[in-house]
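Asks: no sequence for this one, just the structure:
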């Protein structure tokens, strides 16, 4: 009767390691081992790098949204200006009182009345269409991506003396800080002969970059009181912009803000505006994980092929080991350890390469740009200016767990085949 040995004894690891290092002349399958090892390494590295890039892209995209736009926008339903007149307006007349009540809600960080409109901006012989926001200086300073822009030009404290515009618009118009631009609104002064366009000149005091191509190309800020006059909003505001402590959970404040704002309140959150895109990103993340998981599975299957060849080549050794007293369990564990070694080493190597790739994504993109002879990342299509990467512990755990699990599972079949080999049949023709 075969002697029982402690599971995963030292000698089992020693024999398994010897088989893995064996040269082909000694009956080893070193080539298949290397193929399996490289396949798992590349699969895990690709999985980790892809998950990091996808997480970084989402984080940067969300950061540019909530860092330069209101997280919750409070509107007013159309109300009759004068009872019985039949003329309706969405203008918020009591914006100061509403803003004060909203600010008092726990979890609300900022609340600011704003005027919204569109105007044509012209400088010299160039022109562009701007999405104009009218805000007070103190409220503008509360917008992180605008007030704390890394590429800001000018002094934001001088905002009350002019306007602020995105760096993309300034570049297209050829504008620098200190230049004077013209703003043209078709809905200007009302005269007995109709409405005439309003044309005002403003000095550019501040140029910002929000990190989003579309915002930098179209966004323009002007002082709140000036915007009221320019867009015929005297005594009122178009909206109240609200930021909360946790942008990912904006829905939790919806009821409180609606109650504080009063009857006829309409709310629009950043998730209402970008939710479909974020859901598409989530679906894409899941699909990419499944596809790359299949690649890891294919790489893991090479372990099965290599072990089957190893078992065939080591038939004589298996017969000798069995006659020396090794149990079927010991034989199974020896060949299981062979496959597990490949899976563990390949996973560790892939983890290292994937982490290094994510940590040096800027250098990688620089190399890709050099190969393409230009800018491989087009911000006008992608929205943001660079490809970010964000390593999340859960993503790393998923990738490593998947690789190790597949490596261990595919090893069981050839290991069981080796364990069930009849030692008499194995030695018959030796």
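Replies: Arrived safely. Remember, predicted model here, so these are calculated numbers, not experimental data. Numbers count the residues shown, from 1 in each chain.
Asks: drop to CA atoms for contacts and neighbour counts, all remaining ones
Replies: Fine.
Asks: Report the separation between residue 368 and residue 157.
Replies: 40 Å (CA to CA, to the nearest Å).
Asks: Let me fix that, I meant to ask about residue 410.
Replies: Taken as CA to CA, the span from residue 410 to residue 157 is 65 Å.
Asks: Compare neighbour counts for these two and give me the winner.
Replies: The residue with more neighbours, out of residue 410 and residue 157, is residue 410; 21 against 14, by other CA atoms under 10 Å.
Asks: Next, the contact list for the more buried one, please.
Replies: 300-301, 303-304 (CA atoms under 8 Å, 6 or more residues apart in numbering).
Asks: change it to 6 Å
Replies: Counting by CA atoms under 6 Å, 6 or more residues apart in numbering, residue 410 makes contact with residue 304.
Asks: Name the helix or strand for it, please.
Replies: helix 393-419 (DSSP states H and E).
Asks: can you count the residues close to residue 39?
Replies: Residue 39: 25 neighbours (other CA under 10 Å).
Asks: Please name the residues that touch it.
Replies: residue 299.
Asks: Okay, strands next: where are they in the chain?
Replies: Ranges of strands in the chain, per DSSP state E, are 72-76, 79-80, 88-89, 108-123, 126-135, 153-154, 163-166, 180-185, 190-191, 194-195, 198-208, 219-223, 239-244, 265-269.
Asks: could those go into JSON lines alongside mean neighbour count and distance to residue 253?
Replies: Below are these laid out as JSON lines (neighbours: other CA atoms under 10 Å; distance: least, CA to CA, whole Å):
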{"stretch": "strand 72-76", "mean neighbour count": "23", "distance to residue 253": "9"}
{"stretch": "strand 79-80", "mean neighbour count": "14", "distance to residue 253": "24"}
{"stretch": "strand 88-89", "mean neighbour count": "13", "distance to residue 253": "26"}
{"stretch": "strand 108-123", "mean neighbour count": "20", "distance to residue 253": "8"}
{"stretch": "strand 126-135", "mean neighbour count": "19", "distance to residue 253": "23"}
{"stretch": "strand 153-154", "mean neighbour count": "16", "distance to residue 253": "35"}
{"stretch": "strand 163-166", "mean neighbour count": "27", "distance to residue 253": "30"}
{"stretch": "strand 180-185", "mean neighbour count": "19", "distance to residue 253": "35"}
{"stretch": "strand 190-191", "mean neighbour count": "10", "distance to residue 253": "40"}
{"stretch": "strand 194-195", "mean neighbour count": "11", "distance to residue 253": "41"}
{"stretch": "strand 198-208", "mean neighbour count": "20", "distance to residue 253": "30"}
{"stretch": "strand 219-223", "mean neighbour count": "24", "distance to residue 253": "27"}
{"stretch": "strand 239-244", "mean neighbour count": "23", "distance to residue 253": "8"}
{"stretch": "strand 265-269", "mean neighbour count": "17", "distance to residue 253": "10"}
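Asks: put this beside the first:
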């Protein structure tokens, strides 16, 4: 072992004789380690929770929406079966389903709510969306052509005070032109099911009916609004959408989930970025506590530095000694923070209920977030980034005190020794 490493490691362990001859780290070094460890642990936990929220949000949105939508420029698509067959031939497309999507107004027991009405084929829709997992009562299979059944979102059903078996009135904006006036098209639908996707946008404003009933109500004949696609890899949606668009004629519009729900994911990404920057500042503050530790060490060890210089040690060797001392302090705190952060991130489902029981406070309201437990997903790419940046900050914090140590004049340092 080179003597610089031997001396640096020895300086890291501040020895003091006590009962039993125990060794212990100086108080400031310990504070620096704890600060670095807490900052790194907080970063890992927060980013894991943000990743969990992002995945949960994506799962809930794509449980109702599609990976890719193909629609007509005028809102109607003819020969949809041909378009669906052409799209399914793409190797990354798993399934396709037609849909009719229009606006409507639902009325029941003097309660009125505007809604998006989506006509679907139950069997095909189950292949591109996960409605079966979100159904609270009934199922999509209860939507039969000609029966005029309807499946409501949970909040929409609650606002209407409607339950399964009730008959609600659906008012379509496409009216009947008469000599007296334009009369809206009105049809009664029987509530055959209620779903809860966990997204307020869908739970409060989406109603499902059979595709043929929607075509009759909105006078679309055999036309549909478009075709919804499901992919093997949802992250390939932008690329697949571009490739499919090249194979279709210009009267169709192709969009993927990253565009139709860009605001949700952009908001989460911005929040994650800002939280990362803020927490890295905490790590930086903890890392720069090492500066004060090394400055005091340099002041205390000036005589040792002078002796090493008189024995032939170069300024570079002296600098290496104190850089190593600061790096060891930072690495110990860094490793402790990584271990603690991973342990906490993987056990939030246990820690949060325990804290709620101890404090008596509600830290995670399941009725507000519609999620039974705090989501957490550890990405090793985040962990590697956190460790790398934190270690660089630690090394930067050691440079100035180490440089000052290398500039110590042996004659001045030994004058009063």
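Replies: Yep, it's here. Just so we're clear, the structure is a prediction, and the values are computed from it rather than from any experiment.
Asks: Quantify their similarity with the TM-score.
Replies: After superposition, the two chains reach a TM-score (TM-score structural alignment, normalised by the length of the second structure) of 0.83; 408 aligned residues with a CA RMSD of 3.4 Å.
Asks: And the strands of the first structure: which comes nearest residue 43 of the first structure?
Replies: Residue 43 of the first structure sits nearest to strand 265-269 of all the strands of the first structure, at 39.0 Å, using CA to CA.
Asks: Mind giving me the packing neighbours of that closest one?
Replies: For strand 265-269 of the first structure, the elements it packs on are strand 72-76, judged by 3 or more CA pairs under 6 Å, 6 or more residues apart in numbering; DSSP states H and E.
Asks: matching residues in the second structure for the strand it packs on?
Replies: Mapped onto the second structure using TM-score structural alignment, strand 72-76 of the first structure spans residues 68-72.
Asks: List the superposition-based mean deviation of that stretch with respect to the first structure.
Replies: Its matched residues in the first structure lie on average 1.9 Å from stretch 68-72 of the second structure after superposition (mean CA distance after the TM-score superposition for the first structure).
Asks: now what about that stretch, what contacts it?
Replies: 225-229, 252-256.
Asks: Just put the residues you listed in TSV and tack on distance to residue 323 of the second structure.
Replies: Shown next, in TSV, are these (distance: CA to CA, whole Å):
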residue	distance to residue 323 of the second structure
225	66
226	64
227	62
228	59
229	57
252	63
253	60
254	57
255	54
256	51
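Asks: quick revisit: pull out the buried residues from the helix holding residue 410 of the first structure.
Replies: Neighbour-count burial for helix 393-419 of the first structure, counted by 16 or more other CA atoms under 10 Å, picks out 395-396, 399-400, 402-404, 406-408, 410-419.
Asks: To what extent does that helix diverge from the second structure after superposition?
Replies: So helix 393-419 of the first structure averages 1.8 Å relative to the second structure (mean CA distance after the TM-score superposition for the first structure).
Asks: Then stretch 346-356 of the first structure?
Replies: With mean CA distance after the TM-score superposition for the first structure, stretch 346-356 of the first structure averages 2.0 Å from its match.
Asks: Residue 121 of the first structure - nearest residue in space that isn't next to it in sequence?
Replies: Of all residues not flanking residue 121 of the first structure in the chain, residue 183 sits nearest, at 4.8 Å (CA to CA, 6 or more residues apart in numbering).
Asks: The second structure: which residue goes with that neighbour?
Replies: Mapped onto the second structure by TM-score structural alignment, residue 183 of the first structure lines up with residue 170.
Asks: Residue 308 of the first structure now?
Replies: In the second structure, residue 308 of the first structure lands on residue 295 (TM-score structural alignment).
Asks: same thing with residue 291 of the first structure?
Replies: With TM-score structural alignment as the criterion, residue 291 of the first structure matches residue 278.
Asks: Please apply the same query to residue 240 of the first structure.
Replies: With TM-score structural alignment as the criterion, residue 240 of the first structure matches residue 227.
Asks: Next, find the distance separating the closest residue to that match other than its chain neighbours from residue 230 of the second structure.
Replies: Ranked by CA to CA, 6+ apart and with sequence neighbours excluded, the top spatial neighbour of residue 227 of the second structure is residue 98, at 4.3 Å. Noted for residue 98 of the second structure: a distance of 12 Å to residue 230 of the second structure, by CA to CA.
Asks: Next: residue 256 of the second structure.
Replies: The value you get for residue 256 of the second structure to residue 230 of the second structure, if CA to CA is used, is 10 Å.
Asks: Could you report the neighbour count for residue 61 of the first structure?
Replies: 20.
Asks: Quick one: map it onto the second structure.
Replies: Using TM-score structural alignment, residue 61 of the first structure pairs with residue 57 in the second structure.
Asks: one step back: okay but the match of residue 183 of the first structure is in contact with residue 106, surely?
Replies: Yes: between residue 170 of the second structure and residue 106 there is a contact under CA atoms under 6 Å: 4.7 Å.
Asks: returning to that earlier point: off-centre distance for the helix holding residue 410 of the first structure?
Replies: What separates the centre of helix 393-419 of the first structure from the centre of its chain is 28 Å, taken as CA atoms, centre = their mean, to the nearest Å.
Asks: what residues are up against the spatially most central residue of the second structure?
Replies: Note on the second structure: the residue nearest the mean C-alpha position is residue 54, at 2.1 Å, using CA atoms, centre = their mean. Contact criterion CA under 6 Å, 6+ apart gives no residues in contact with residue 54 of the second structure.
Asks: if we go to 8 Å?
Replies: Neighbouring residues of residue 54 of the second structure by CA under 8 Å, 6+ apart: 265, 268.
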